[in-house]
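Engineer: build me a model:
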Amino acid sequence: MSENPVPVLIKNDPWLVDQTDAVRFRIDNYETHLEDLKSQYSNLYDYADSHLNLGIHYLPDQETWIVREWAPEAKSISLVGDFNEWDGEDSPLEKGEHGIWEARLEADCLKHEDKVKLRIHGADNSVRDRIPSVIRRAVQDPHTHDYAGQVWSHSETYPWQHDFDPSSITTPLIYEAHTGIAGEDPRLHTYLEFAENIIPYIASLGYNTIQLMAVQEHPYYGSFGYHVSNFFAPSSRFGTPEDLKHLVDTAHSHGIAVIMDIVHSHAVKNLAEGLNEFDGTDHQYFHGGGKGDHPQWDSKCFDYGKPEVRKFLLSNVRYWLEEFRFDGFRFDGITSMLYDHHGNIAFNHYDKYFKDGVDNDAILYLQLATTLAKQIRPGAIIVAEDMSGMPGLCRPIEEGGIGFTHRLAMGLPDYWIKLLKHKQDEDWNTDEIWGTLTNRRHGEPNISYTESHDQALVGDKTLAFWLMDQDMYWHMAKNDESLVIDRGIALHKIIRLLTFALGGEAYLTFMGNEFGHPEWLDFPREGNGWSYHYCRRQWSLIENKELKYEYLAEFDRQMITLGKRSDLLNSPQAHQLWSHNGDKIIAFERRHLITVVNIHPTQSFTDYHIPVKEAGSYKIILDSDAPETGGHNRIDASVDYQTKETEHGPALSLYIPSRTAFILERVD
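Structural biologist: From the prediction side, this is the model:
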């Protein structure tokens, strides 16, 4: 226990002084629980072992299968499946200490790929066939569409080929992807196809991290993977566990880290597939009563104050890092976890981050989870999807933080969409853009992005579609002159470069958005006749040399490559050199690179003076107006620009065309 020093989080931000006791409580609560764990187990790592004890395991030294399940209020449990023709009397489990049920079966009782369930007589007198809670594979019957657990014994033999150190990724440049939609055919695509076709493309763009969506098994494909039923099972609709390991191994061979969306913020309500009312009560894994329901998401809310639930979820963290060698996580729905009200308020006072409606049990769980992940995978990338802006989320726990390495800058996509929806181009304000893109907490790394995956779904619009709309269907040929497309391509590049260079310490794009994918995603559902027509990515659009999509992909590649080469984002925030709202020009310096942006729709400027810190000769190293990226080639990139001395210091005299952005580097 600490001796009541002022937490570092408070020292670094005097505005938080009134929250000193709350921050100190977070530190002390974590330390107290960690010491308690160590008194029962040797360490946090050994505590997180549910996946090794619960479930179905073969013990070769005993030539025995052991089946264990935690269901404290169940009245009886038996194992049913292919092996005993689903006979509920054949293989009963016996209840032992701490609500753990157990059965032992002879070696020849179960075999690889046998389908199994637990027949549970619940506390409410219900009798239901349930999938074991830590099952490592769940499969759907193609005819009945019912899910069942499946005995899987091949995973331990996967021949890993490539070691990878996630600490080598100093600046995550993240390509967010979904396996099932990662191909052009109107069907489900697989882990193996992703490894063969998509990873080399991601590498060619320069991204160094893949964020993989929809990994944990989920019964409804259209949930985008966020209504999880089986937390330890990689989704079988994309292939086997070994196929997923091959995907990760392949990415590592390209020097690319792989993080997964991990969903610990809620769980699917389904009784047949998930954990809801598992032992016949509503409070085994989740809060009982109304607190256990998430009304906006139609799902169940975990009770993070229950030790068994924390152990289950922490074991899940350990499992994915060790079994599949993921390099970290993007924790989904953190805002919903942090607050009893799930974030459905205005965060207009610091009390709302530390005192009012805060779920301290969830904070403790997240502190333990980030600690465990870093112990298992030093250098792990651990991202928080939080829209509340809780201070300290990405600071060390000993300082009063929660331990994440990055947070998503969720306000940036909303800002760009609002700007495109509500303001004419000539009304864009350079000071407002600067303020929005640079407004973040010092010392808490942000991941900037221009649009979220939600904007790619039916009912919303991607940035490209907001800019160009239906004209994308008819006027994207290179020989087709269109003012709408010309504007859209120019602003698509400018918005991305501004967001990339100003908005954070890491960067993310969603699959296909880098080249302005023209159509939304619409998952198979009753309303579209269960069609896969829009549930795919049309890579042929950038492969077609007659279309302009390759321009956007090429600019994205140049931008990412430059950012990686210069380590642009692994540096302090940018320093503004110039902002003139009348001229619509912004200029700034970051990592000794000078970025100049003219968002004026029509006005170009000659001999425009931009003040710089260092005198010398400068050269353009990235130009949104370059012809290979769909520009008008109005700037001569071969010219060296020599600074001039002015009364205010050195300055560059530049030609700055309308709707253009470029970056200069000092060359002497």
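Engineer: only C-alpha atoms from now on, for both contacts and neighbour counts.
Structural biologist: OK.
Engineer: and the closest residue in space to R137 that isn't next to it in sequence, what does it touch?
Structural biologist: Nearest residue to R137, sequence neighbours excluded (Cα to Cα, 6 or more residues apart in numbering): A233, at 4.6 Å. Counting by Cα atoms under 8 Å, 6 or more residues apart in numbering, A233 makes contact with 134-138, 216-217.
Engineer: in three-state terms, how would A233 be classified?
Structural biologist: strand (DSSP: H, G, I helix; E, B strand; the rest coil).
Engineer: next one: stretch 451-463 to chain centre, how far?
Structural biologist: Its chain's C-alpha centre and that of stretch 451-463 lie 15 Å apart, by Cα atoms, centre = their mean, to the nearest Å.
Engineer: to compare against the first, here's the next sequence to fold:
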Amino acid sequence: MSNFTELDSYLFGQGTHYDIYKKLGAHIQMRKNTKGVCFNVWAPNAEKVYVIGEFNNWNETSHEMERVEPEGMGVYELFIPKVQKGSLYKYLIITKDGRKLYKADPYANYAELRPGTASAVTDIDHFVWSDSEWMDHRRSIGKDEVYEQPMTIYEVHSGSWKRHPGREDDGFYSYHDLEKSLIKYVKDMGYTHIELMGILEYPYDGSWGYQVTGYYAPTSRYGTPEEFAHFVNECHKNHIGVILDWVPAHFPKDAHGLAEFDGSPLYEYADPKKGEHPDWGTKIFDYGKNEVKNFLIGSALMWIEHYHIDGLRVDAVASMLYLDYGKQPGQWIPNKYGDNKNLEAIEFFKHINTLILGRNPGTVMIAEESTAWPKVTGPVEEDGLNFSYKWNMGWMHDFLDYMKLDPYFRKNNHYKMTFAMTYNESEKYILVLSHDEVVHLKCSMLNKMPGLEDDKFRNLMAGYAFMMGHPGKKLLFMGQDFAQAQEWSEARELDWYLLENPNHQKISKWMKELLHIYKRNRCLYELDSSWDGFEWINANDADRSIFSFIRKSKDGKNNLLFVINFTPVERPDYRVGVPKKKTYKLILNSEDPKFFGSDENREVSYKAVKSECDGREYSFAYPLPGYGVAVFKY
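Structural biologist: Model (predicted):
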């Protein structure tokens, strides 16, 4: 009896076989009291398909696969007795024109360590999870309640976070090593989530995992699938969510990968004007083909449902939405209406986001989308794409442009720090300072800052405070929370030795304090996309480059006032307008000696008096230092 039934064929052909990874690929089974492995692969245009591997000494003709019914589906199957877990294999595909293609299994759950390119037999069904408390809570979160949860994301490239010195191999930290050290670090700092780059298997380290060949396999660079599951399990037990980068936009042309898988453009669009990215040298998935959509949807569901992943950050969304993305005139084909929208990719996003968020309450789908495409996080009923969040690239560019300026010139660019609030309600946003901003001659966050060393650190402190106070969830790339000096490179670990330097220690303590203040105060995350949760006190103090604003909780009982000075000029006579005649308690002060100040005796309580300031009836005086940050609770 075939492993792949008529019902499987029907659902796969409709693009709705949501557990497809349990049928295609290599699965350890018992047949007629014999343990072995059942191999299934989709290759409808192949002439013949063979399984070759360690178990048959890579013999090219000894194990021919059979087409299963209905034949038109093009699924091949072969059960091979006594094949062991860990055994390496590939599919040898004979094309209709007689070529031999040696392909890794698109549905493999494990792969040979690069530079090897074979797939590996494994069993992912027997891991015992113990994160029920986390998962029960996740399922209890309502659709709209998701947006009221705290979210501060620590973006991590596992291969360069830390490394073992002196090892002959790459010295990568394993999933087990990361479990012991990364979780502790993230928990101590106060982040709520880890976002992992480069977990889906990929061949070339320098792609950082954005050119995927194994959409169903955690990379073998850091260990086994079971060890990856254990890492996620431990994150959850420590109340840390896990987000993965997921890349449905394109795939590489590596010979063992998906490109022309059965001798024909199977996974990619057939026409190169639709099926290739000229700039990236990669193939574009055919979103009009049900089986291809099913391949991608099945991958996303496996990570979320099998590996308990809490969300996917979908890479390069804009490249999927626009047919002319990265292309010159003549390199692309308009849609049936004559414009540049990829209608099939739009429907794909509506389908997958609705499906995943509907089946998995409490999870998130995050779009890295860099254009002004409307309603990325809007509901399908209003022609939205139904993502949970969108990276706010506009805020990021404006923020960095402002922060790079000499403070003298900031007064003429004041709007760059206020503009994002004019469109804040249009989407559900995550404010991002990601890996893309600290590589390839872009400088680290510290070295983007103007001035000499002390000025750089104080600028960075002020910038991080503004980011943490501004509406939107947060993402910060590893190393930037202790002011990594070098640009990031995947080829080396972060410069942890910098934490022996007092200035780097202080910026780390500052970021930790900000993260814990964020988690303790509902006003900083409950109403991120509504003016009900934010109010400018003074958005127009351009001459002094000072920003003052309030974050408000739903019940009005947990409110914070932020005052941030973006010049080195002290304002001993500073006065800030406030909405109520209350006592305002200073909870964060950049002049605290544990940060960069020397003010040990600053008052903690400030009582508002009836004195007009900033258009308010009440105000209080606070001596504001150069690059000073003050956060008050009321």
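Engineer: ok, back up a step: ok, the contacts of A233 of structure 1 vs E426 of structure 1, which is closest?
Structural biologist: The closest of those to E426 of structure 1 turns out to be Q216 (Cα to Cα; 45.7 Å).
Engineer: list the residues that contact the aligned residue in structure 2 for the closest one.
Structural biologist: In structure 2, the residue matched to Q216 of structure 1 (TM-score structural alignment) is L200. Contact analysis of L200 of structure 2 by Cα under 8 Å, 6+ apart lists 209, 212-219, 246.
Engineer: how far away is L200 of structure 2 from R458 of structure 2?
Structural biologist: 38 Å (Cα to Cα, to the nearest Å).
Engineer: re the thing from before, okay, and which of the contacts of A233 of structure 1 map to strands?
Structural biologist: Within the contacts of A233 of structure 1, residues falling in strands by DSSP state E are 138, 216-217.
Engineer: distance to M559 of structure 1 for those - can I get that in CSV?
Structural biologist: Below are these laid out as CSV (distance: Cα to Cα, whole Å):
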residue, distance to M559 of structure 1
A138, 41
Q216, 32
E217, 35
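Engineer: and the residues you listed, which is closest to L577 of structure 1?
Structural biologist: Looking across those and measuring by Cα to Cα, the closest to L577 of structure 1 is Q216, at 46.4 Å.
Engineer: where's the closest one relative to I417 of structure 1, distance?
Structural biologist: 30 Å.
Engineer: part of a helix, is D21 of structure 1?
Structural biologist: Yes. Under three-state DSSP, D21 of structure 1 falls within a helix.
Engineer: contacting residues for it?
Structural biologist: With Cα under 8 Å, 6+ apart, D21 of structure 1 has no contacts at all.
Engineer: what's the burial count for whichever residue in structure 1 pairs up with L624 of structure 2?
Structural biologist: Aligned by TM-score structural alignment, L624 of structure 2 pairs with I656 of structure 1. Neighbours of I656 of structure 1 under the rule other Cα atoms under 10 Å: 21.
Engineer: and G122 of structure 1, by the same measure?
Structural biologist: With other Cα under 10 Å as criterion, G122 of structure 1 counts 21.
Engineer: how about it: what's its closest non-neighbour residue?
Structural biologist: Per Cα to Cα, 6+ apart, closest to G122 of structure 1 is G280, 3.9 Å.
Engineer: determine the number of other residues adjacent to that neighbour.
Structural biologist: 22.
Engineer: residue closest to the middle of structure 2?
Structural biologist: R313 (3.7 Å; Cα atoms, centre = their mean).
Engineer: contacting residues for it?
Structural biologist: Contacts of R313 of structure 2 by Cα under 8 Å, 6+ apart are 243-246, 365-368.
Engineer: with F632 of structure 2 instead?
Structural biologist: Contacts of F632 of structure 2 by Cα under 8 Å, 6+ apart are 560-562, 584-588.
Engineer: run the last query once more with 10 Å
Structural biologist: Residues in contact with F632 of structure 2 (Cα atoms under 10 Å, 6 or more residues apart in numbering) are 550, 559-563, 583-589, 604-606.
Engineer: repeat for R310 of structure 1
Structural biologist: R310 of structure 1 neighbours (Cα under 10 Å, 6+ apart): 47-48, 285, 302-304, 316, 361-362, 364-366, 368-369.
Engineer: re earlier: any idea which element the residue nearest to the centre of structure 2 lies in?
Structural biologist: Using DSSP states H and E, R313 of structure 2 falls within strand 311-314.
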